[in-house]
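Peer 1: quick one, what's the 3D model for this:
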Amino acid sequence: MTKLAFLGLGVMGYPMAGHLQAAGHEVCVYNRTTAKAEKWVDQHGGTHAPTPREAADGADFVMSCVGNDDDLRSVCLGDDGAFAGMKTGATFVDHTTVSAKVTEELYAAAKEAGLGYVDAPISGGQAGAENGQLSIMCGGDEDIYAAAEPVMNTYAKLCRRIGGSGAGQMTKMANQIAIAGLVQGLSEALHFAEKAGLDGRSVVEVISQGAAGSWQMANRYETMLDDKFDHGFAVDWMRKDLGICLDTANENGASLPVTALVDQYYKDVQKMGGGRWDTSSLFKRLRKLG
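Peer 2: Below you'll find the model as predicted:
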C-alpha cells in the first residue's frame, strides 16, 4: 500500500483516483467542490481534505488532473498548495494538459523543494479513464519516472517516458495536432458522402477497413451521423489545447497550418453553442454550412 493524494475529480480524475483506491492504495482526494470529494469517498472509500496541502501531507505520490495552467499553479503553489505539504523525496505527477512553460516552472519549484516532478498528460478520454486504459506520455528525470510508473500503470494501457521535463506535454501537443486534422478529415468525408447521396454507414464500413481507418472513425462516425455530440472531449477543452500547440509552434518554429485552420472551425462550433459538444461536432458545422 502506498499513500497517495489525487487533486481534481473531473470526468478523468474521478475514475482515475478510484482505480488507485481499488488497487489497495491509501488515497486522499481534493476537489474545489467539496461535495464531489465527499461523493467520491462515499463511493470508493479513502479520505478527502479541504486543501491540496492537507491532501498531500505525508503522501509518497501526489497526482493532479485539473483544468489549465492557472488551476495547476493554484494546487501546487502557495501556503495551501501541495508542494507546501509534501515530504522531501515525494513526487508530484501532473496529468493535466498544460503549457510547457508552466511545466518548466513547476519542475524547477519542485526540484528546489526536494520533490520529484513528472509531467504526464493523458489520452483516451472518459472511457479510457473509467476502464483504466489511458495512454500516458511522460517527461521528467529517469529515476523519478521509474518510481512513479507502477502507480500510473494502475489506470494505463501504456505509460512511457519520452524524455526530460516537458517532453510529456510536447507529446500531448503532437497528439492533439494529429486529432484535429483527423476529425476534420473524417467530417469532410462523411459530409461529402451525404452530398453524394451515399449511405454514410455503408461508406464507413468499407473505407474503415483500409488506409482511411482510425480510432476517430471507429468510435465517432455513428454518433456523428446521428447528430449526437453530448459526450466525449469538449470543444472548449480542445481549443484550450490547440491554443497551447499554436503558441508553442510560434516559439519553436513549427508550421501548423491545418491545426490553425481547424482551431478556427472549432471557434465556429463554439459560436453555434457547441462549446461542450464532443470534438467530432466539426461535422455538425459542415452540415450547417450546407
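Peer 1: going forward, measure contacts between C-alpha atoms and count neighbours the same way
Peer 2: OK.
Peer 1: mind listing the strands for the protein?
Peer 2: 3-7, 26-30, 47-48, 61-64, 91-94, 116-119, 122-123, 134-139, 156-163 (DSSP state E).
Peer 1: touching the second one from outside, list them.
Peer 2: In this case it means strand 26-30. Under the contact criterion C-alpha atoms under 8 Å, 6 or more residues apart in numbering, strand 26-30 has outside partners 1-9, 17, 20-21, 37, 46-52, 55-56.
Peer 1: out of the strands of the chain, deepest packed?
Peer 2: Looking across these with neighbours counted as mean count of other C-alpha atoms under 10 Å, the highest average goes to strand 116-119: a mean of 29.
Peer 1: contacts for that strand next, please.
Peer 2: 89-95, 103, 106-107, 110-111, 138-141, 144-145, 165-169.
Peer 1: ChimeraX command for the buried members of those?
Peer 2: Applying 16 or more other C-alpha atoms under 10 Å to the contacts of strand 116-119, the buried members can be selected in ChimeraX as follows:
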select :90,91,92,93,94,95,103,106,107,110,138,139,140,141,144,145,165,166,167,168,169
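Peer 1: and the end-to-end length of stretch 60-71?
Peer 2: Start and end residues of stretch 60-71 are separated by 22 Å (C-alpha to C-alpha, to the nearest Å).
Peer 1: residues making contact with it?
Peer 2: Outside stretch 60-71, the residues within contact range by C-alpha under 8 Å, 6+ apart are 2-10, 12-13, 56, 72, 82, 87, 89-99, 102, 148.
Peer 1: again, only using 6 Å
Peer 2: For stretch 60-71, contacts defined as C-alpha atoms under 6 Å, 6 or more residues apart in numbering pick out 3-8, 13, 90-96, 98.
Peer 1: one more, so I can put them side by side:
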Amino acid sequence: MASVAFLGLGVMGYPMAGHLKRKGGHDVTVYNRTTAKAEKWAAEHGGAFARTPAEAAEGKDFVFTCVGNDDDLRSVTIGPDGCFSAMKKGSIYIDNTTASAEVARELAEKAGARGFAALDAPVSGGQAGAENGVLTVMVGGDEKTFEQARPVIESFARMVGLMGPAGAGQLTKMINQIAIAGLVQGLAEGMHFGRKAGLDLEKVVEVISKGAAGSWQMENRHKTMIAGKYDFGFAVDWMRKDLGICLEEADRNGARLPVTALVDQFYKEVQQIGGRRWDTSSLLARLER
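Peer 2: Now for the predicted structure:
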C-alpha cells in the first residue's frame, strides 16, 4: 500500500482515484477545485480530502493530477499552494492530463530540481475506461521511475507503456488523437453514405466491423450514431483542445497533418450547431443536419 494524492476529480479523475483506493488498496487523499466533489468522493470511497493541492500532497509517495489543460496543470503544481511545494524528496509525480509535451518537460525539470521524479502519463479509453479501470496509459519519463510507479498506475489501467523520456507520453497521446480524428470522420462519412443509399446500417456494421474496416469506434459508437444520440462520452470541446495541442506540436516539429486540421474544423462546426458537449462521434450530425 502506498500513500497517494489525486488532484482533479472530473469524469476521468473521480473513478481513477476510486480504483486507486478500492482496487489498489492505497491510502488516497483527493483534491478538487470544487471541495464538495472531493468531500463526496471521500464519503463514497472511504479516503480523505484536502482543501489545497499542497495539503493533499504533503508526505505522499505518489501524487497524481488529472486536470483540464496546461494552465490548470501549472496551477495545481507550481501555482500558489501547488503540490510541488509540499512533495517530499524521493516521491513521484504522475500527470494523467492530456497536455503539451512542453509542459511535461517543464514540470519534469522542476520536479528533479526539488528532489522528486515526474512522469507524464496521459490516458486513453474515455469515461467508460476510467470507470471500468481499463485505461491505456502512455508514459514519458525514466525507466526506474516508471517501474516504481507502474504497479500503482495499474490500479486503473489494462495497458501501461513507457514511450520514452519526459514528454514522450504526451506525444504518444497526440498520435492517438490524430488517429481517432481521421477514423471517426471516415466512420461518419461511411454511415452517412449508407443511409443515403438506403441500406440497413445495423446490418452493414455487423458485417464490415468483422473485416479490415472494424474499429473500437465502430463497435462502440455505431448504435448511438444511427440513433442520433450524442449526449455522452468524450466531448467535442475536449477533442478540439487535444487536436489544438497536436497542431501546435506539428508546427514545432514540422509534421504535416492535413486531415487532422480539416477534422478540427469539422468539430468547430459541430460546436457552432450546439454540440460542444456532444460525443466526438457527432461528426455524423454535421453531415446530416
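Peer 1: quick check: TM-score for this pair?
Peer 2: In this superposition the chains share a TM-score of 0.99, using TM-score structural alignment, normalised by the length of the second structure; 288 aligned residues with a C-alpha RMSD of 0.6 Å.
Peer 1: among the contacts of strand 116-119 of the first structure, name the ones in helices.
Peer 2: Among the contacts of strand 116-119 of the first structure, the members falling in helices (DSSP state H) are 103, 106, 107, 110, 111, 144, 145, 167, 168, 169.
Peer 1: what's the neighbour count on residue 51 of the first structure?
Peer 2: 20 (other C-alpha atoms under 10 Å).
Peer 1: now do the contacts for it.
Peer 2: Residues in contact with residue 51 of the first structure, defined by C-alpha under 6 Å, 6+ apart, are residue 80.
Peer 1: and it, what's its match in the second structure?
Peer 2: Alignment note (TM-score structural alignment): residue 51 of the first structure maps to residue 52 of the second structure.
Peer 1: touching, residue 155 of the second structure and residue 22? I think so.
Peer 2: No. The pair residue 155 of the second structure / residue 22 is not scored as a contact, 8.7 Å apart, by C-alpha atoms under 6 Å.
Peer 1: neighbour count winner among those two?
Peer 2: In this view residue 155 of the second structure and residue 22 are compared by other C-alpha under 10 Å, and residue 155 has more residues nearby, 22 against 15.
Peer 1: how about the residue nearest to the spatial centre of the first structure: what's its closest non-neighbour residue?
Peer 2: Residue closest to the mean C-alpha point of the first structure, counted by C-alpha atoms, centre = their mean, is residue 122 at 4.5 Å. Nearest residue to residue 122 of the first structure in three dimensions, chain neighbours excluded: residue 136, at 4.7 Å (C-alpha to C-alpha, 6 or more residues apart in numbering).
Peer 1: wait, doesn't residue 24 of the second structure sit right on residue 155?
Peer 2: Yes. At 5.0 Å, residue 24 of the second structure counts as touching residue 155 under the criterion of C-alpha under 6 Å.
Peer 1: contacts only, for the alignment partner in the second structure of residue 266 of the first structure.
Peer 2: Using TM-score structural alignment, the partner of residue 266 of the first structure in the second structure is residue 267. The contact partners of residue 267 of the second structure, taken as C-alpha under 6 Å, 6+ apart, number zero.
Peer 1: against residue 79 of the first structure, how distant is residue 274 of the first structure?
Peer 2: When residue 274 of the first structure is compared with residue 79 of the first structure (using C-alpha to C-alpha), they lie 38 Å apart.
Peer 1: of the two, who's got more company?
Peer 2: Higher neighbour count among residue 274 of the first structure and residue 79: residue 274, with 22 against 13, using other C-alpha under 10 Å.
Peer 1: for the more buried one, give its distance to residue 12 of the first structure.
Peer 2: From residue 274 of the first structure across to residue 12 of the first structure, the span is 21 Å (C-alpha to C-alpha).
Peer 1: residue 2 of the first structure now?
Peer 2: Relative to residue 12 of the first structure, residue 2 of the first structure is positioned 21 Å away (C-alpha to C-alpha).
Peer 1: ditto for residue 70 of the first structure
Peer 2: As judged by C-alpha to C-alpha, residue 70 of the first structure and residue 12 of the first structure stand 18 Å apart.
Peer 1: the two: which has the busier surroundings?
Peer 2: The neighbour comparison of residue 70 of the first structure against residue 12 (other C-alpha under 10 Å) goes to residue 12, with 22 against 12.
Peer 1: would you mark the buried spots in stretch 43-53 of the second structure?
Peer 2: Buried, per 16+ other C-alpha under 10 Å, within stretch 43-53 of the second structure: 47, 48, 49, 50, 51, 52, 53.
Peer 1: for stretch 178-187 of the first structure, that is, sorry about that
Peer 2: Result for stretch 178-187 of the first structure [16+ other C-alpha under 10 Å]: buried residues 179, 180, 181, 182, 183, 184, 185, 186, 187.
Peer 1: please apply the same query to stretch 187-198 of the second structure.
Peer 2: By 16+ other C-alpha under 10 Å, the buried positions in stretch 187-198 of the second structure come out as 187, 188, 189, 191, 192.
Peer 1: where along the first structure do the helices fall?
Peer 2: 13-22, 34-44, 52-56, 69-76, 82-85, 100-112, 125-131, 142-152, 167-195, 200-207, 215-225, 235-252, 257-271, 282-289.
Peer 1: show me what the last one is in contact with.
Peer 2: So the one you mean is helix 282-289 of the first structure. residue 187.
Peer 1: repeat that for 8 Å
Peer 2: 183, 184, 187, 188, 190, 191, 224, 227, 265, 266, 268, 269.
Peer 1: residues contacting the third one?
Peer 2: Read it as residue 187 of the first structure. With the criterion set at C-alpha under 8 Å, 6+ apart, residue 187 of the first structure makes contact with 280, 282, 283, 286.
Peer 1: still on that earlier bit, ok, the contacts of helix 282-289 of the first structure vs residue 240 of the first structure, which is closest?
Peer 2: residue 266 (10.7 Å; C-alpha to C-alpha).
Peer 1: spit out the contact partners of the residue of the second structure most remote from its centre.
Peer 2: Note on the second structure: the largest C-alpha distance from the chain mean falls to residue 198, namely 37.2 Å (C-alpha atoms, centre = their mean). Going by C-alpha under 8 Å, 6+ apart, residue 198 of the second structure touches no other residue.
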